[in-house]
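> The following block contains a protein sequence and its predicted model.
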Amino acid sequence: MLDWQVGLVNLIRTISEILTAGIAITAFSILLYAFTYNLRDRVARSFALILICVVVVFTSEAIGSIATTPDGLALWLRLEWVGLIFLPPTYLHFSDALVATTGRPSRWRRRWAVRLTYLFSLVLLVLIPTNLLVGPLVSQPSSVPHLERTIFTELFTFYYLVIMVLSWINFTRAYIRTVTPASRRRMGYLVIGALAPALGSFPFLLFGSSIVDRSPTLFWIIAMTSNVVVGLLLILMAYAVSFFGVSWSDRVVKSRLLKWLMRAPFIAIVTLALTTLVRRTGDVFGLDLNGVAPIVMVATIILIQYLITLFASTGEKWLFYGNDQQDLEMLKTLEDRLLTRTDLLEFLEMILSAVIDRLQAQGAFLAALNEEGVELVITSGKNRFNSKDVSDELTKILINNGHFAESFRWGDDLLFPLYEQNPGTDITEPRNLLGFLGVTGQEVVELDIEQKQAVKLLTDRAAMAIQDRQLQLQIFKSMEKLTGRVDYIQRLRAKGRYDSEGILSLDTLSDQQDLTTWVKSALTHYWGGPKLTENPLMELKIVQDAAERLEGNQANALRSILKDAINFVKPEGERRFTAEWILYNILEMKFLEGRKVREIALKLSMSEADLYRKQRIAIEAVAEAVVNMEREARDHMGEVVKG
């Protein structure tokens, strides 16, 4: 070949090798994503097994391409076969999980087929160190080294094709059984994307090595194109699988996956590509660019991170927000401009310092109103607002006075009432009192005009901050009430994406952690409160059945179920204060009798920290009892229906 042809082949080969490493990086990144977010789902777990095989295959191929000795190269090529021989069983496992997701559970034939393929692959694994499955290294006359094929290689190829055909039959069945247009579209993406590991991992060089000798340029162009297609299809497959096993909205799933792909494999691949090209360019032109490569690496990482940070928000709005952009931007604005308690205290501390400086006082404090009376928010300098008696005294002043002047004396302190800020409303309309700003050690009886104006400005700003914080707390309370039901709805959506029965047969007890949280909330308001009356546990069949017996009173129904669950924790015999009775005693005294934590700790002779640990265990035991009661009720209902 001519020099320019050799250079072109080397360039295409380098790009192909970079893409091979890129596929390994992408597969490993998606594997970490699956481990992090949706590994509870069977489809996601089986997909993770496929990714492990892909990582092994392409990592071995990438490292083998830079091996310097024949023995090292042969070792990496044999390791590549470890991933290759386990692709058929993982594919069959994955396809079986897909069919089960669409409402056709895995029966004994499909289950045993998966097990037998795994067993057969284990047998093949034993043959890898020998020359039975694949022969010795072939490095001549082909310019691309590979392992020689044997009769067992031919048999494996037949086995590989048969299992892949069976897997695609399952893929087709799963596609046909999907119910909604969106789920069918994603299932189509998954089926198309599933071509990537199956076709991209098989060592076609075993059967087509002669192409390299006849037309190396064509071979490497095909290899490069194949790697590009495999990488894109792998991402497409990961996109479809990312919706399995999670109850997030579609927007959240897409956003998280895109951010992960951009910040993990994309940065790694681009950095690897530029670093490799710099080094090999130096080799071609005889330049020492080894010192430049680290600079290129660092600059690439920083620059891409900067660009992602700069344009991620805009891209997310354009790609995922759709018609919900206004609502989501409002939530984003709330998140960015949220006034936390720390922010509030910092701002109020600045106001108190300004008041002390302006009035030349010894100290100042700010107290806000709540449901129980007056609560100290923050102090600065010397003040006497340091006991509950003082708080009660100020609460009495509040009760006995309907409206306050701009300032008034309270002992040696000068108090400034803080009122709601309602711009645009009638100034004659009475405003709600938010709290007081008090000044201690201010000796001047009458403030001058400048001092009054300054204090008026500062108190208005303090009132504005307190009012905004109270409004935010109301929003948080509303969101807390919505969280349980919204999560339940999202679970229904997730279950019904691919199974028409999912919207009816969702097991609300699938997440033990959520159930424990619900039980704890209900016990906290056992004798009444929103955490009891608005608890997601109200949806349970046992609660609905109990409500029918209690004339439709759902609060009493849930209370009775919790009482029964607590009794399940109760040991047999007469109540005692021994180790055996600790869990029940904690539940009884804390939630049913409403005793204080310190009192319970003294009664049970344990530290408060130990009490909290035991309380968590006790609540988990109650949650488990609720699960068992609900399952028994559902099983009984199923038997009645069948009968």
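Sure, I can see it.

> For the rest of this, base every contact and every neighbour count on C-alpha atoms.
Noted.

> max-length helix in the chain?
helix 449-496 (DSSP state H).

> next one: that helix to chain centre, how far?
Helix 449-496 has its C-alpha centroid displaced from the chain centroid by 25 Å (C-alpha atoms, centre = their mean, to the nearest Å).

> let's bring in a second model and compare:
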Amino acid sequence: MVTTSLVAACAILHLFLASADAIVAFSLLVYVATHTPRNTATISFSVVAFLVAAMWLGEAGHVSARSADTQSLREAVFWLHVQAVGLALLPAAYIHFSDMLLRSTGSLSTGRRVVVVVAYITGAAWLALMLLTDTVMAGPVLTVWGSHFQTGTLYPAYVVYSVTLTLWSLYNFFRARHRCLTTSLRRRMGYLSFTFVVPALGFIPYLLAALMLTAVPEPLLVLFPLAGSIGVVPMIVVLAYIVSYQGVFLPDRVVKQSLINYLLRGPFLGVVVTFLVIAIPRLGHVLDLFSDRFLIFAVVFIIVVLQAALDRLRPFINRLIYQDEEIVWLEELNQRLLTSADLNELLNNTLIAVCEVLRVRSGFIAVPDRRTGGYSLQAVVGPIAKARSFLEQDGIKTLAMISQQGAGEGNGNNGYPLASDGYWLFPLAGQGDEPPGVLAAEKPQQRPDLSAEEMEIVQVLVDRASIAVEDVQLQRSIVQTLKGVAPEIEQVQQWGSQLRFASPSALAQLEADPLYTPEFHRAVRDALSHYWGGPKLTGNPLLNLRVVQAALPENNNNPSQALRAVLRQSVETLRPADDRDPMANEWILYNILRMRFLQGKRVKEIVQELAMSESDFYRKERAAIREVARALATIERGYMNTQGEGGRS
């Protein structure tokens, strides 16, 4: 009785592990396909993940057939064919992935590449034999853990083939670890090798189980397929972890956080739901419960509870990932920043509250406009034409006077509004010489003054609006500074992503590809300065870019003309989509590039046309060239990813 219960428990555990293996493998296949650029590492991993998912999905399907009726056996045959895809090709995929690891460490071998090709061809032949004949896999037979395939005359040869390639792959993993020179890379390769050992060695008894269906007692026989399903999840997770870094221009912490969050919200949730689907019907049968009805509520309950729990645990998970309070604070920064839309909503709500307190129907908030030297509307309640008329006519002089008075101490404006042209005017308090704006509320003619209570409430609201406007202005200046250094930060991340393995091929790419050199921005500046011809264009290292090489046929095979076309494309990508504000910073940068380089105008002509000083022009010109370099790098990486060459190890 005890033996029977243990066998049943092992059978259920095997079904659960096979299902979990398929779920996690498929989920990580989707993750790598959507979060990493296409390169040799991601392609080889995707093949492994697909075949692992197919193998264990087929296993979970056919072991569920527990009766000898025709329908159950027909379903078992279908799932056996699904599993055959993984069984036939997975050894070749393992040898392919191990070869990719060795090549990433600088060990290049034509012989290994030939072995990979031959392995896939042989695997395809085994798959054809499994699907079309009974020489390798015969029909299903009922076992103590469900159904399992029977063996054909060629099955022993297939076992030898699979075991040989699997052990060879394991040997390549250890060779790749041995070739790593630094402690951190050896540790990563050690994780990868160790996690591959368990499923690789477990795969062998799984293959042998079909040969021992009648030769081994049932309590021992059930352990053979169970051994094959143990360790697959850790292996595929670590493989995805290693591959996620390949060709991704992001810091390690960002990649790690993205993968962990995906694992928790996707595969982990799917595995928990699978456990409920497997366990509850069997538990309901034992306890005589209505398991189907209970299963629905249990699945919904666990989905909701797990999502809420993960939200609450996210700060703790981030601290475990980063172990740096500064990074945790930066992660939460997006919730604290005020966008332009947030500021408009806050000012609108403040203005509405002021109007309600004063029992008036209209008002506005205006802030200085550096382009025109006047004021622009930031929030309006009531007729907008009236507010614009006030700013355009007499009101502008009053606002200028308020600005001057606001610069002095104890001028009497803070807390005591100035009445002008039917408005009460409240200057927003700021730390500079000039108030960051003004709040105006309609002044009814029959109300000469405000009560002390009204003034106190309004002043609190005005102070809040003042803080918000000044903080957003400061935030915008910080964002502009960050945009200026963004290309350099991105380039540093690119260099880091190329040096994860001590690979001579990776170092050779760094030396040959101008995209990964510190002189990249200088090369862009030189090419633009000689845009219409000159040695800085004809001898520019940007001519080696892949996107420039690809543009040669369209430009009469003229390298200088091809580079000129790519630079023009990079400049045009910076053209703003919104043309409502021609004096916006984005338009100024674009117009500087267009007039200075594409049209070849002189600096004096440009500063007159754009109404700026020469010092301001040169400062913005440097920022514009940085944006061109960033756009060109984006175009190059996009072309590399399209061609399957991005981030090659």
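Nice, thanks for sending it over. Small disclaimer: the values here were computed from a predicted structure and weren't measured.

> So which other helices or strands are in contact with the longest helix of the first structure?
Other helices and strands packing on helix 449-496 of the first structure, by 3 or more C-alpha pairs under 8 Å, 6 or more residues apart in numbering; DSSP states H and E, are helix 341-359, strand 413-419, strand 433-440, helix 502-505.

> Quick one: average offset of the longest one versus the second structure, please.
Aligned to the second structure and superposed, helix 341-359 of the first structure gives a mean residue distance of 2.5 Å (mean C-alpha distance after the TM-score superposition for the first structure).

> Relative to the second structure, what is the average displacement of the helix or strand following that helix?
For helix 341-359 of the first structure, the following helix or strand on the C-terminal side (DSSP states H and E) is strand 363-370. Following the fit onto the second structure, the mean deviation recorded for strand 363-370 of the first structure is 1.3 Å by mean C-alpha distance after the TM-score superposition for the first structure.

> Pro89 of the first structure is nearest to which of the helices and strands packed on helix 449-496 of the first structure?
helix 502-505 (27.5 Å; C-alpha to C-alpha).

> before we move on, the earlier item: which stretch among the helices and strands packed on helix 449-496 of the first structure comes nearest Leu39 of the first structure?
Going by C-alpha to C-alpha, the one of these nearest Leu39 of the first structure is helix 502-505, 19.5 Å.

> Just the buried residues of that closest one, please?
For helix 502-505 of the first structure, burial by neighbour count (16 or more other C-alpha atoms under 10 Å) applies to Gly502, Ile503.

> who's in contact with that helix?
Leu492, Arg493, Lys495, Gly496 (C-alpha atoms under 8 Å, 6 or more residues apart in numbering).

> How far away from the center of its chain is it?
With C-alpha atoms, centre = their mean, you get 24 Å for helix 502-505 of the first structure.

> next structured bit after that helix?
Per DSSP H and E, the helix or strand that comes after helix 502-505 of the first structure is helix 512-524.

> chain center to that following helix, what's the gap?
That offset, for helix 512-524 of the first structure, works out to 20 Å (C-alpha atoms, centre = their mean).

> can you give me the angle it makes with helix 449-496?
Calculated by axes from the mean of the first three to the mean of the last three C-alpha atoms, to 10 degrees, helix 512-524 of the first structure forms an angle of 130 degrees with helix 449-496.

> Counting by contacts, list what the helix or strand following helix 512-524 of the first structure packs against.
Of the helices and strands lying after helix 512-524 of the first structure in sequence (DSSP H and E), the nearest is helix 530-533. In terms of contacts (3+ C-alpha pairs under 8 Å, 6+ apart), helix 530-533 of the first structure is packed against helix 512-524, helix 554-569.
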